[in-house]
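> Prediction below, plus the sequence it came from.
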Amino acid sequence: MDDPILTAVAVALSTRAVEGLTDAAREALASVMRLVRRKAAEHRALRAALTAEPTSGGSDDRAVGLHRALVDAADRDPDFDQELRRRWETFHQTTVRADAVTNTVSGQVTGPVVQARDISGGVHVGLPAQQHPRQ
């Protein structure tokens, strides 16, 4: 089952992306991390996923492993699941503004990705058109 909240938590924790967050958002994410670390003390797979180093392919593999471990921990402990979701919602609320745009890319990406909010004009993704020599 693909749970978007646990997926978002896994991606946020595996990328450790805090750049650009407000102090409130940074503290809310730290609260999520503290909860997950406490759970990892008793959950071997979660502990292993948290300490895993990203491979050369990027953080996707780490996020997938962390997601699986979070799903397992949440399935085994409904109180942890509920508290994790509550803390994630607190984090999410500190990062959402009426004019905000959230761009997320997950999984293995093999082609171009464009993330944008407002675009004036066109967007071309791909190789430039071949120019034919004039005769």
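Thanks, I have it.

> From now on I want contacts and neighbour counts done on CA atoms only, so please keep to that.
OK.

> The closest residue to P54 other than its chain neighbours in helix, strand or coil?
Once flanking residues are discounted, P54 sits nearest to R62: 5.8 Å by C-alpha to C-alpha, 6 or more residues apart in numbering. Assigned state for R62: helix (three-state reduction, DSSP: H, G, I helix; E, B strand; the rest coil).

> tally of neighbours for R62?
Using other C-alpha atoms under 10 Å, R62 has 22 other residues around it.

> is it true that it touches S14?
Yes: using C-alpha atoms under 8 Å, R62 is in contact with S14, at 6.1 Å.

> In contact with R97, which residues are there?
Taking C-alpha atoms under 8 Å, 6 or more residues apart in numbering as the definition of contact, R97 has no neighbours.

> and it, how far is that from T15?
22 Å (C-alpha to C-alpha, to the nearest Å).

> now A40
18 Å.

> how close does the residue nearest to P54 sit to D2?
Look at R62 and D2: by C-alpha to C-alpha, they are 16 Å apart.

> Tell me who's in contact with T15.
Neighbour list for T15: S59, A63 [criterion: C-alpha under 8 Å, 6+ apart].

> at 10 Å what do you get?
When contacts are counted by C-alpha atoms under 10 Å, 6 or more residues apart in numbering, T15 touches P54, G58, S59, D60, R62, A63.

> Nearest to L6 among those residues?
Proximity of the contacts of T15 to L6 (C-alpha to C-alpha) peaks at A63, which lies at 10.2 Å.

> Can you name the residues that contact the closest one?
Counting by C-alpha under 10 Å, 6+ apart, A63 touches 7-15, 49-50, 52, 54, 69, 106-107.

> hold the first one in mind and look at this next one:
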Amino acid sequence: MDETALALVTAAITSLITGATGEAGKGAWTSLVAMVKKTFGKKGEQEPPLELVEAVKVEDRDVIELSEILVERAGQDAEFASELSAWLKDVKVLAKSDGPTNVVAGNARITGPLIQGRDFSGPISFGAPPPGAS
């Protein structure tokens, strides 16, 4: 599975469910649901992705699981991959207009402090100042 694509899809979905995309994010969510219904709602397809989309929106859970399903399907279905890519571009534009969306996802292991944000200026330090610093 493409880890970069997984991180991008996870970040996009997270930005929508956390409200980082503002009011315009509702339209992006609706288009995600329509895309999933179109792709996974075909005759003979399993329905869990549709249920998972609703669970993610309502309960703010299973974002990575949903992202994995979407990325896996994109690797198997060129038409869906194209639709997902276009959707990601739209969500990225929305998220940029409202600020940063930071995501730690996948198999990331954080062993120390983590700062996520945008437009930092000046020094950032953790713990006691180094010897000789005033």
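Nice, thanks for sending it over. Nothing here was measured: the structure is a model prediction, and the numbers come from that model.

> so what's in contact with R62 and S14 of structure 1 at the same time?
With C-alpha under 10 Å, 6+ apart, R62 of structure 1 and S14 have common neighbours A49, L50, T51, A52, E53, P54.

> what about the fifth one, distance to V32 of structure 1?
When C-alpha to C-alpha is applied, the distance between E53 of structure 1 and V32 of structure 1 equals 20 Å.

> Same check on the second one?
Taking C-alpha to C-alpha as the measure, L50 of structure 1 and V32 of structure 1 are separated by 13 Å.

> Can you check which residues contact both of those two?
L13.

> host element of the closest residue to A28 of structure 1 other than its chain neighbours?
For A28 of structure 1, the nearest residue in space outside its immediate sequence neighbours is F91; the separation is 4.8 Å by C-alpha to C-alpha, 6+ apart. Using DSSP states H and E, F91 of structure 1 maps to helix 78-95.

> for V104 of structure 2, same thing?
Assigned by DSSP H and E, V104 of structure 2 belongs to no helix or strand.

> Aligned to it, what sits in structure 1?
Counting by TM-score structural alignment, V104 of structure 2 lines up with V105 in structure 1.

> Check whether its match really touches Q115, as I assumed.
Yes: if you go by C-alpha atoms under 10 Å, V105 of structure 1 and Q115 touch, sitting 8.8 Å apart.

> Please tell me I have it right and K89 of structure 2 contacts A12.
Yes: at 9.3 Å, K89 of structure 2 counts as touching A12 under the criterion of C-alpha under 10 Å.

> First-to-last residue distance for stretch 104-113 of structure 1?
Terminal residues of stretch 104-113 of structure 1 are spaced 10 Å apart (C-alpha to C-alpha).

> meant to ask about stretch 102-109 of structure 1
Stretch 102-109 of structure 1: ends 18 Å apart by C-alpha to C-alpha.

> which residues sit against it?
For stretch 102-109 of structure 1, contacts defined as C-alpha under 10 Å, 6+ apart pick out 7-8, 11, 57-61, 63-64, 95-96, 113-117.

> K89 and A12 of structure 2: which has the busier surroundings?
Each of K89 of structure 2 and A12 has its neighbours counted (other C-alpha under 10 Å); A12 has more, 29 against 13.

> What separation is there between the more buried one and L52 of structure 2?
16 Å.

> Please apply the same query to D60 of structure 2.
For D60 of structure 2 relative to L52 of structure 2 (C-alpha to C-alpha), the value is 10 Å.

> The two - which one has more neighbours?
Legend: neighbour count by other C-alpha under 10 Å for D60 of structure 2 and L52, higher for L52 (18 against 14).

> Could you report the separation of the more buried one from V91 of structure 2?
From L52 of structure 2 across to V91 of structure 2, the span is 19 Å (C-alpha to C-alpha).

> Equivalent analysis for L8 of structure 2, please.
10 Å.

> what do those two both touch?
Joint contacts of L8 of structure 2 and V91 (C-alpha under 10 Å, 6+ apart) are S85.
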